[in-house]
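Trainee: Pasting the sequence and the predicted coordinates here, then a few questions.
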Amino acid sequence: MMVLGRVSAPFGIKGWLKIQPFGDDPLSWAEMPEWWISPDADAPPEQWRATRQLACQQHGPGLIVQLEVSPDRNSAEALKGWFVGAPREAMPAPADDEYFWGDLIGMQVVNLAGESLGKVDSLLSTGAHDVLRIIDDESERLIPFVANYVIEVDAKDGYIRVDWQKDW
């Protein structure tokens, strides 16, 4: 299951939900007629609950959505903090040079000198841009996921080449 975002709050009195997206094109989710929700982002796929999407629109940097499972304010409040996800096959295909966060997790990161910096443990959204959190045996590095530093993402071979020194 690919985790797409999180329910941050109810919105209004008719069961709408405010969604904090974990990515930069959440409006593309409006194409998915069915969404999956779970209180645990790491839950196995069979523990995610499928629900039909009734309406979806952009609201500031996030989304507001009306799901079949949330017909009123009380049910919306009960879903606060739940995660929104989808099976990979339900996701719209990413454009060239776009990646799902989940695809980057676990990739080996190497610098221009060929030195290993570790593996991508997670990504952070700072508002200005996303940041790769790289972990190795000795340290943690935070590298902005922007063209100035990320030179190449090779999804086929599972590595990311960055312009970043090992001692930074």
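Mentor: That came through, no problem. Numbers count the residues shown, from 1 in each chain.
Trainee: Please count neighbours and contacts with C-alpha atoms only from this point.
Mentor: OK.
Trainee: Tell me which residue is most central in the protein.
Mentor: Centroid-nearest residue in the chain, with CA atoms, centre = their mean: residue 22, separated by 3.4 Å.
Trainee: does the residue nearest to that residue when sequence neighbours are not counted sit in a helix, a strand or a coil?
Mentor: With sequence-adjacent residues excluded and distances taken as CA to CA, 6 or more residues apart in numbering, residue 22 is closest to residue 5, at 4.8 Å. Here residue 5 is recorded as strand under DSSP: H, G, I helix; E, B strand; the rest coil.
Trainee: try residue 89
Mentor: helix.
Trainee: Report the contact partners of it.
Mentor: For residue 89, no contacting residues are found, by CA atoms under 8 Å, 6 or more residues apart in numbering.
Trainee: how near is residue 74 to residue 161?
Mentor: 47 Å (CA to CA, to the nearest Å).
Trainee: Those two: which is more packed in?
Mentor: Just comparing residue 74 and residue 161: by other CA atoms under 10 Å the higher neighbour count belongs to residue 161, 21 against 13.
Trainee: what about that one, which helix or strand?
Mentor: Per DSSP states H and E, residue 161 falls inside strand 159-162.
Trainee: what's the burial count for the nearest residue to residue 94 once chain neighbours are set aside?
Mentor: Here the nearest residue to residue 94 in space, its sequence neighbours aside, is residue 100; by CA to CA, 6+ apart that works out to 7.4 Å. The number of residues packed near residue 100 is 17, by other CA under 10 Å.
Trainee: Test my guess that residue 100 contacts residue 91.
Mentor: No: the pair residue 100 / residue 91 is not scored as a contact, 9.8 Å apart, by CA atoms under 8 Å.
Trainee: got another, please set it beside the one above:
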Amino acid sequence: MIGKVTKAHGLKGLLRVYSYARSEEAFQGSPTVFLSKEEWENAREFHVISVAAYKNGVLLALEGISSIEMAEHLKGAEVLIEKSSIVRADDEYFWHELTGLKVFLNTGEYLGDVSGIISEKGNDIYLVRNGDREWPIPATHEVVREIDLESGTMIICPLEGMLDLNEV
């Protein structure tokens, strides 16, 4: 899932989509998208006519959706693409790949597991949990030094004062 239809845009069937991806390029890598709604038995496939960046998402034009009425019917639909269509850099990961990783400090000390991810405008925030403790870790190159999906680990170098491991 790379986004969610939030509303119709204009009169000619454009869809305003909140994007879970960093840029509209994720939508441009696929000639088709699938829309899924709870009330539908199966996701429906649509040919992508155009994609344009718009605020914190994209404007999506789909073949067969040519009026505001048709577009409004798709409000709330999840936008999916085939995983093989996603264009990503070497340092980009799917959220499901990161959730559950064991997080270690650069000193070798175990901090906790990635329990969730918050998407922010500047960068994502990894939530690292150990028992009742949880730390927000900015997903920046300065802090996150290594991600090894094969071994299921993440190495971080926290900024001064970011973690107070002695605080209860």
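Mentor: That came through, no problem. Every value quoted in this text rests on a predicted model; they were computed, and no experiment measured them.
Trainee: returning to that earlier point: show me what the residue nearest to the centre of the first structure lines up with in the second structure.
Mentor: Matched to the second structure by TM-score structural alignment, residue 22 of the first structure sits across from residue 20.
Trainee: is it true that its match touches residue 27?
Mentor: No: applying CA under 8 Å, one finds residue 20 of the second structure not in contact with residue 27, separated by 10.5 Å.
Trainee: Please identify every residue contacting each of those two.
Mentor: Listed as contacting both residue 20 of the second structure and residue 27 by CA under 8 Å, 6+ apart are residue 2.
Trainee: Residue 77 of the first structure matches what in the second structure?
Mentor: Under the alignment (TM-score structural alignment), residue 77 of the first structure maps onto residue 72 of the second structure.
Trainee: now do residue 148 of the first structure
Mentor: Per TM-score structural alignment, residue 148 of the first structure is aligned with residue 142.
Trainee: can I assume that match is in contact with residue 157?
Mentor: Yes: at 7.4 Å, residue 142 of the second structure and residue 157 qualify as touching, with contact defined as CA under 8 Å.
Trainee: roughly how far apart are the match of residue 22 of the first structure and residue 164 of the second structure?
Mentor: Using CA to CA, residue 20 of the second structure is found at 31 Å from residue 164 of the second structure.
Trainee: And for residue 85 of the second structure, the neighbour number?
Mentor: 15.
Trainee: ok, now residue 130 of the second structure?
Mentor: With neighbours defined by other CA under 10 Å, the count for residue 130 of the second structure comes to 14.
Trainee: Helix, strand or coil: sort out the match of residue 77 of the first structure for me.
Mentor: Three-state call for residue 72 of the second structure (three-state DSSP): helix.
Trainee: Distance from the helix or strand residue 17 of the second structure falls within to the middle of the chain?
Mentor: Using DSSP H and E, residue 17 of the second structure maps to strand 14-19. Put simply, strand 14-19 of the second structure sits 15 Å off its chain's centre (CA atoms, centre = their mean, to the nearest Å).
Trainee: what's the average distance of it to the first structure?
Mentor: For strand 14-19 of the second structure, the mean deviation from the first structure after alignment is 1.0 Å (mean CA distance after the TM-score superposition for the first structure).
Trainee: Just after that strand, pick out the following helix or strand.
Mentor: helix 25-28.
Trainee: Pull the distance from that next one to the chain's centre.
Mentor: 13 Å.
Trainee: what do you get for stretch 87-96 of the first structure?
Mentor: Centroid displacement of stretch 87-96 of the first structure relative to its chain, using CA atoms, centre = their mean, is 12 Å.
Trainee: What are the buried residues along that stretch?
Mentor: Within stretch 87-96 of the first structure, the residues scored as buried using 16 or more other CA atoms under 10 Å are 90-91.
Trainee: so who does residue 166 of the first structure touch?
Mentor: Neighbouring residues of residue 166 of the first structure by CA under 8 Å, 6+ apart: 111, 115, 117.
Trainee: Just to be sure, it is in a helix?
Mentor: No: counting by three-state DSSP, residue 166 of the first structure falls outside a helix, being coil.
Trainee: Counting neighbours, what do you get for residue 125 of the second structure?
Mentor: When counting by other CA under 10 Å, one arrives at 17 neighbours for residue 125 of the second structure.
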